[in-house]
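Peer 1: A predicted structure for the sequence below; I have some questions about it.
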Amino acid sequence: MIIGVLADLHIDMNDQATETSVIEALVTISKQKKLDALILAGDLANDYQVSLHALNQLKSSLNIPCLFVPGNHDLWNIHHPNMRTWDIYKCLESYSDNLTKSPFSLSDNWVVIGDIGWYDYKFADSSFSINQLEEMTLNERVWKDKHYTNWNMTYPELQTLFQQKLEKQIKLHESKNIILVTHVVPHSNFIVPTPDHTWSYFNAFLGSPKYGELIKKYSSSIKYAISGHVHFRKTFKIDKTTYINNSLGYRKQWIHSQHVKEEIQNALLTISL
């Protein structure tokens, strides 16, 4: 079984009228690679309606499981200012293969479990106080979740909520091989390297080491831990778990080519089960 892995498509920013769309290119490359399933670790677009349309287009074109967890951008209300974040989260669950609804069994032995996750500031440098981090602003630069999400919970509470939800599902499937998917990162190997004063602050909003602790606790079951959010393409292994962060990212960050098909050809990672 061949599984494709990609995150952070940002189609509303990357699509250009003069060439194939990101979704069309992903369909083409997925067929070339003969995928049996595709895992998308969030941030398709800045508008949940655009994300939903893209997901349904992928699903109907490929006719394979196209498993998805939302990213923070998918949940932004920039185009729907009267909507609360939980409402957008629920709207995204209208997509059939959204993992926030339930785990997905790939086979008798393999299951995919996932959700967005959230951050709890613990990847920030310890020199910053909680009050400073809660401002989500440094030198007039703002982490935009501050303006475009409204969870009605503190972020540490939200991080714990998603962790508990994931652990409950992991326990139910502990006898199987698990692929765990979050949008935010679970390990410090995926944060922006420091010393860098700006990112020593903004690393606060990239994820939580508590997800890494959860993965370690169930490492005999969790074979892969997939994330996005940081626009890296990086893989490493700890114990029995392979950690994957694999993003398309913004066009200006593309590594191999400014042509969408060529970049996705290189960016789309596959794992064989």
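Peer 2: Looks like it arrived, so ask away. Numbers count the residues shown, from 1 in each chain.
Peer 1: okay, CA-based contacts and neighbour counts for the rest of this
Peer 2: Noted.
Peer 1: Would you state the helices of the stretch 101-250 of the chain in chain order?
Peer 2: Using DSSP state H, counting those that start in this stretch, the helices found in the stretch 101-250 of the chain span residues 130-135, 145-148, 155-172, 197-202, 209-217.
Peer 1: From the chain's centre, how far out is the shortest one? Work that out for me.
Peer 2: Spelled out, that is helix 145-148. Put simply, helix 145-148 sits 18 Å off its chain's centre (C-alpha atoms, centre = their mean, to the nearest Å).
Peer 1: buried ones in that helix?
Peer 2: Going by neighbour count (16 or more other C-alpha atoms under 10 Å), the buried part of helix 145-148 is Tyr148.
Peer 1: hang on, isn't Pro209 packed against Phe190?
Peer 2: No - between Pro209 and Phe190 there is no contact under C-alpha atoms under 8 Å: 10.5 Å.
Peer 1: ok, back up a step: mind checking the helices of the stretch 101-250 of the chain for the one nearest to Trp118?
Peer 2: Trp118 lies closest to helix 155-172 among the helices of the stretch 101-250 of the chain, at 4.7 Å (C-alpha to C-alpha).
Peer 1: Show me what the closest one is packed up against.
Peer 2: Using 3 or more C-alpha pairs under 8 Å, 6 or more residues apart in numbering; DSSP states H and E, the elements in contact with helix 155-172 are strand 110-115, helix 209-217.
Peer 1: Check it against this one:
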Amino acid sequence: MDIPQTNWRIIGNNGWYDYSFSTYESNVEEVAQWKQAYWVDRPIVQPMNDPERMTIVLHQVEEKLKQARNQQKQVIFMTHFAPIREALPHPIVESARRQRMWEMTTAMLGSRHLGALLAKFPEVKVVFYGHLHYAQPLITVGNIEYRNQAVGVRHKNSEDWKGKSLLDQWISHLYTKKI
């Protein structure tokens, strides 16, 4: 979608994950088995595995970015899943079992390949993503601003949630930038 009276284009793609943030990236069958036991996406029926699905996403995004380049548009990219490793939390993991659980979870958080693709296009200036459920500060990698627009999760004793209501919290996390 082009923003009227500007040279900005918003490109959106829900994205997916391909295990590339995990040390289990090459163990597709093992991650898929873990996913079927524990992950919220387990009931989704698809005719391919997750890395194959992400390959389709990458192709779709690349085509849209090439179109934007050819039409000399600057790009705001929006996706659900994390596109860069820098966005992921870095928990202290105390046991081999917990490390395995963390690596399996990390496998489903997004794709480093999406971040690498976005970095190939200097037209991409801002990326909005989610999926991680907690509010984060701005992350800049190269010339791209990465913004997780999550409003946070309301937990007792959480520093993440300061609003009295969801609306208050949402308003406090709005971001505007003159373009």
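Peer 2: Cool, the structure landed. Predicted, not measured: the structure shown is a model, and the values here were computed from it.
Peer 1: about what we covered before: okay, Pro209 and Phe190 of the first structure: which has more neighbours?
Peer 2: Phe190 (25 against 17; other C-alpha atoms under 10 Å).
Peer 1: Show me what the more buried one aligns to in the second structure.
Peer 2: Under the alignment (TM-score structural alignment), Phe190 of the first structure pairs with Ala87 of the second structure.
Peer 1: Run through the residues that contact that match.
Peer 2: Neighbouring residues of Ala87 of the second structure by C-alpha atoms under 8 Å, 6 or more residues apart in numbering: Ile139.
Peer 1: let's go with 10 Å and repeat that
Peer 2: Listed by C-alpha atoms under 10 Å, 6 or more residues apart in numbering, the contact partners of Ala87 of the second structure are 109-110, 129-130, 132, 136-139, 146-148.
Peer 1: What is the nearest of these to Pro122 of the second structure?
Peer 2: Using C-alpha to C-alpha, the contacts of Ala87 of the second structure come closest to Pro122 of the second structure at Tyr146, 13.9 Å.
Peer 1: Would you confirm that the closest one contacts Ala119?
Peer 2: No - if you go by C-alpha atoms under 10 Å, Tyr146 of the second structure and Ala119 don't touch, sitting 11.4 Å apart.
Peer 1: hang on, the earlier thing: so which of the helices and strands packed on helix 155-172 of the first structure is the most packed in?
Peer 2: strand 110-115 (a mean of 24; mean count of other C-alpha atoms under 10 Å).
Peer 1: quick one: that one aligns where in the second structure?
Peer 2: The aligned range for strand 110-115 of the first structure in the second structure is 8-13, by TM-score structural alignment.
Peer 1: How far away from the center of its chain is that stretch?
Peer 2: Mean-position distance between stretch 8-13 of the second structure and its chain equals 15 Å (C-alpha atoms, centre = their mean).
Peer 1: Repeat that for stretch 253-262 of the first structure.
Peer 2: Centre-to-centre, stretch 253-262 of the first structure and its host chain are 20 Å apart (C-alpha atoms, centre = their mean).
Peer 1: Let me see the residues that make contact with it.
Peer 2: 14-16, 19-29, 231-233, 247-249, 251-252, 263-267.
Peer 1: now the strands for the second structure?
Peer 2: Taking DSSP state E as the criterion, the second structure contains strands spanning 8-12, 74-78, 124-129, 139-141, 144-148.
Peer 1: Can you provide the mean distance from the third one to its aligned counterpart in the first structure?
Peer 2: Right, the one you point to is strand 124-129 of the second structure. Once fitted to the first structure, strand 124-129 of the second structure is off its aligned match by 0.6 Å on average (mean C-alpha distance after the TM-score superposition for the first structure).
Peer 1: That strand corresponds to what range in the first structure?
Peer 2: Per TM-score structural alignment, the counterpart of strand 124-129 of the second structure in the first structure is residues 222-227.
Peer 1: returning to what we had before: can you list the helices of the stretch 101-250 of the first structure in a markdown table and add distance to Ala54 of the first structure?
Peer 2: Formatted as a markdown table, the helices of the stretch 101-250 of the first structure follow (distance: least, C-alpha to C-alpha, whole Å):
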| stretch | distance to Ala54 of the first structure |
| --- | --- |
| helix 130-135 | 33 |
| helix 145-148 | 21 |
| helix 155-172 | 25 |
| helix 197-202 | 29 |
| helix 209-217 | 28 |
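Peer 1: Ile88 of the first structure is nearest to which of those?
Peer 2: Proximity to Ile88 of the first structure (C-alpha to C-alpha) singles out helix 145-148 among these, at 11.4 Å.
Peer 1: Which other helices and strands does the closest one contact?
Peer 2: If you count contacts as 3 or more C-alpha pairs under 10 Å, 6 or more residues apart in numbering; DSSP states H and E, helix 145-148 of the first structure packs onto no helix or strand.
Peer 1: Output the strands of the second structure in a markdown table; the columns should cover distance to Tyr24 of the second structure.
Peer 2: Below are the strands of the second structure laid out as a markdown table (distance: least, C-alpha to C-alpha, whole Å):
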| stretch | distance to Tyr24 of the second structure |
| --- | --- |
| strand 8-12 | 28 |
| strand 74-78 | 26 |
| strand 124-129 | 23 |
| strand 139-141 | 24 |
| strand 144-148 | 25 |
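Peer 1: what's the closest of the ones you listed to Lys64 of the second structure?
Peer 2: Ranking these by proximity to Lys64 of the second structure (C-alpha to C-alpha) places strand 8-12 first, at 7.2 Å.
Peer 1: Contacts for the closest one next, please.
Peer 2: Strand 8-12 of the second structure has contacts (C-alpha under 10 Å, 6+ apart) with 1-3, 61, 64-65, 68, 71-80, 123-129, 179.
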